[in-house]
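Asks: Sequence and computational prediction follow.
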Amino acid sequence: MNLGRPHAAIVDLDGTMVDTLGDFVVVLNIVLGELKLPAVDRAFVARTVGKGSEHLIRRTLEAVGAGASTYDDAWARYQQHYSRINGAHAIVFAGVVGGLEALRRRGLPLACVTNKPTGHAVDLLRGKSLDRYFAVVFGGDAFERKKPDPLPLLKCCEALGTEPRDTLMIGDSSNDAQAARAAGCPVVLVTYGYNHGEPIRDVDADGFIDRLDELQLA
């Protein structure tokens, strides 16, 4: 795995730094219960997260047999409950703090780019004491398009003042890898994330790590 000497790094949030499945399961099932719809399990959520809250809610409603007309109500309830529960059932993955510390010791400016809404991302990072590592945080509502579109990564590179080829993307899914490839960023994927239920090592990436603190740079 030869990643050269990156000048900055972009790090995904859900499934890369923080295991947030517990939050998603709890919030979705509160909403479904209020709408008198069947519950979903952790395995379903693990296959479905990663493409933004809108996608998660639509897929969940489809899975439980709810009509499209339910979406607006479900969306409003989801936002209300998620703001209250955000981080309560989530844990920082082992090796994340050490990995971020190592990147910071190298003098690399760090950014978090996630498909989670920016407000929720900022609150989660602060709640888990990870916010101090990041110069900027961009959520799924920051730009016109989300990952796997390259736009968030390109805009993030502009904010960091680095070229994409010199900006390492660290994520957990094909969303992150596809966005990085299209933007021209090198990309490393963690093996413990979600990746829509698909084998992570089948994804086109420059390397794979089992813990963030195992990342080796030139």
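Replies: Arrived safely, thanks for sending. Numbering: from 1, shown residues only.
Asks: contacts and neighbour counts: CA atoms only from here.
Replies: OK.
Asks: what number of residues lie near residue 36?
Replies: 10 (other CA atoms under 10 Å).
Asks: Assign it to helix, strand or coil.
Replies: coil (DSSP: H, G, I helix; E, B strand; the rest coil).
Asks: Residue 91 contacts residue 15, doesn't it?
Replies: No: look at residue 91 against residue 15 with CA atoms under 8 Å: they stay out of range, at 10.2 Å.
Asks: So those two - more neighbours on which side?
Replies: With neighbours defined as other CA under 10 Å, residue 91 and residue 15 compare such that residue 15 has more, 23 against 15.
Asks: Okay, the more buried one and residue 173: tell me how far apart.
Replies: In this view, residue 15 and residue 173 are 8 Å apart by CA to CA, to the nearest Å.
Asks: what's the answer for residue 82, then?
Replies: Applying CA to CA to residue 82 and residue 173 gives a distance of 23 Å.
Asks: More neighbours: the two, which one.
Replies: residue 173 (29 against 19).
Asks: And the residue located most distally from the centre of the chain, how close does it get to residue 132?
Replies: Largest separation from the mean C-alpha position in the chain: residue 36, at 29.3 Å (CA atoms, centre = their mean). Residue 36 is 41 Å from residue 132, where distance means CA to CA.
Asks: same thing with residue 163?
Replies: 23 Å.
Asks: Against that first model, consider the following:
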Amino acid sequence: MHGTGCAARARHATIPDDARVVVFDCDGVLIDSWDSIISIYNCILADLGFAPLKQEIQRTCFIGSWRDGFALAMDGANVERAMERLRSFDYSRVSGLIHVMPGIDDLLARLAASGRKLAVNTNGASEQRQILARVDLLKHFDIVVTADDVTHPKPNPSGALSILAAFEAEPDDALFIGDSSNDQKAADNAGIPFWAYNNPRLCADEHITDFALVEVPPLV
């Protein structure tokens, strides 16, 4: 059970001094990609003759894997065709809709300078690496685990556990920062302490709303 309950608090937060691995979700945490993700869904759905995403399923599609999102939008039909279109999608079409979250570049630089290992655990496809490179964030990360790299994406903990294994770390050696219930459940299922970003509805050890207010102590 997380220590601070479910209420968001606008205050400084300090990275645990024994957290040597920090895992980030991508969409909604590292980058503001809502408009781009919804646009990609709608472009591919239109190409295949389907209607745009219904508003009531947009959030579920955004936080889930692409495969699960297309299955939901198409009621299970034509998912493989949609995934083929996704693999060949020209991300430059939506690059103007992707924005780096305020303060994250500086926080990542401070974390790396402290000697911590940095990782991404995302339900996005393997192209997420290209997106992070395009916005100049990929350089900060030691490993990026996408939905294409695991059999079961978040909330399954396999991605987070593979990150721990890569660094020969225990769950208590790490910290997971995310903004969705899938992130919270993945962290919980892996036994990793969890911080919630910009989502007061989640139960977390810390709630943060401003990366500039996150302090990075020396690693012990």
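Replies: Happy to help now that I have it. All figures in this text were calculated on a predicted structure; none of them were measured in a lab.
Asks: What would you report as the TM-score here?
Replies: Remark: TM-score between the superposed chains equals 0.83 [TM-score structural alignment, normalised by the length of structure 1]; 204 aligned residues with a CA RMSD of 2.2 Å.
Asks: of residue 163 and residue 132 of structure 1, who's got more company?
Replies: The neighbour count for residue 163 of structure 1 versus residue 132, taken as other CA under 10 Å, is higher for residue 163 (17 against 9).
Asks: Need the counterpart of that one in structure 2.
Replies: With TM-score structural alignment as the criterion, residue 163 of structure 1 lines up with residue 170 in structure 2.
Asks: So that match sits against residue 161, correct?
Replies: No: applying CA under 8 Å as the test, residue 170 of structure 2 and residue 161 come out as separate, 9.1 Å apart.
Asks: which residue is nearest the middle of structure 2?
Replies: Central residue of structure 2 (CA atoms, centre = their mean): residue 25, at 2.1 Å.
Asks: Can you tell me how far the equivalent of that one over in structure 1 is from residue 180 of structure 1?
Replies: With TM-score structural alignment as the criterion, residue 25 of structure 2 lines up with residue 12 in structure 1. Distance of residue 12 of structure 1 to residue 180 of structure 1, computed by CA to CA: 11 Å.
Asks: anything in contact with each of these two?
Replies: Residues within reach of residue 12 of structure 1 and of residue 180 at once, by CA atoms under 8 Å, 6 or more residues apart in numbering, are residue 169.
Asks: In terms of helices and strands, where is the aligned residue in structure 2 for residue 188 of structure 1?
Replies: Taking TM-score structural alignment for the superposition, residue 188 of structure 1 sits opposite residue 195 in structure 2. Per DSSP states H and E, residue 195 of structure 2 falls inside strand 194-197.
Asks: Tell me which residues of that strand come out buried.
Replies: Residues 194, 195, 196, 197 are the ones in strand 194-197 of structure 2 that count as buried (16 or more other CA atoms under 10 Å).
Asks: same thing with stretch 122-136 of structure 2?
Replies: 122, 123, 124, 125, 126, 127, 128, 129, 131, 132.
Asks: Relative to residue 80 of structure 2, which of these is nearest.
Replies: Within the buried residues of stretch 122-136 of structure 2, the smallest distance to residue 80 of structure 2 is 13.9 Å, found for residue 125 (CA to CA).
Asks: what does the closest one align to in structure 1?
Replies: So, by TM-score structural alignment, residue 125 of structure 2 is matched to residue 117.
Asks: Of the buried residues of strand 194-197 of structure 2, which is the nearest to residue 34 of structure 2?
Replies: residue 197 (15.2 Å).
Asks: list the contacts for that closest one?
Replies: 29, 177, 178, 179, 207, 208, 209.
Asks: Remind me which helix or strand the fifth one belongs to.
Replies: Right, the one you point to is residue 207 of structure 2. strand 206-208.
Asks: Check which element follows that strand along the chain.
Replies: Immediately after strand 206-208 of structure 2, counting by DSSP H and E, sits strand 214-215.
Asks: Find me the equivalent region of that next one in structure 1.
Replies: So strand 214-215 of structure 2 sits over residues 215-216 in structure 1, by TM-score structural alignment.
Asks: which residues in structure 2 form helices?
Replies: 34-47, 55-63, 66-73, 79-87, 104-113, 128-134, 158-166, 181-190 (DSSP state H).
Asks: quick one, which of these is packed in tightest?
Replies: When those are scored by mean count of other CA atoms under 10 Å, the highest mean neighbour count falls to helix 181-190 (a mean of 22).
Asks: now that one against helix 55-63, angle please.
Replies: Interaxial angle of helix 181-190 of structure 2 relative to helix 55-63 (axes from the mean of the first three to the mean of the last three CA atoms, to 10 degrees): 40 degrees.
Asks: For helix 181-190 of structure 2, which helices and strands make contact with it?
Replies: Packing contacts for helix 181-190 of structure 2, counted by 3 or more CA pairs under 8 Å, 6 or more residues apart in numbering; DSSP states H and E, involve helix 158-166, strand 174-178, strand 194-197.
Asks: What helices and strands are in contact with the second one?
Replies: Just to be clear, that refers to strand 174-178 of structure 2. Checked by 3+ CA pairs under 8 Å, 6+ apart, strand 174-178 of structure 2 has strand 21-24, helix 181-190, strand 194-197 packed alongside it.
Asks: out of those, which comes closest to residue 154 of structure 2?
Replies: That would be helix 181-190 among these, by CA to CA, at 5.6 Å.
Asks: what sits up against the closest one?
Replies: Contacts for helix 181-190 of structure 2 (CA under 8 Å, 6+ apart): 25, 63-64, 154-158, 160-161, 171, 176-178, 193-194, 196, 202-204.
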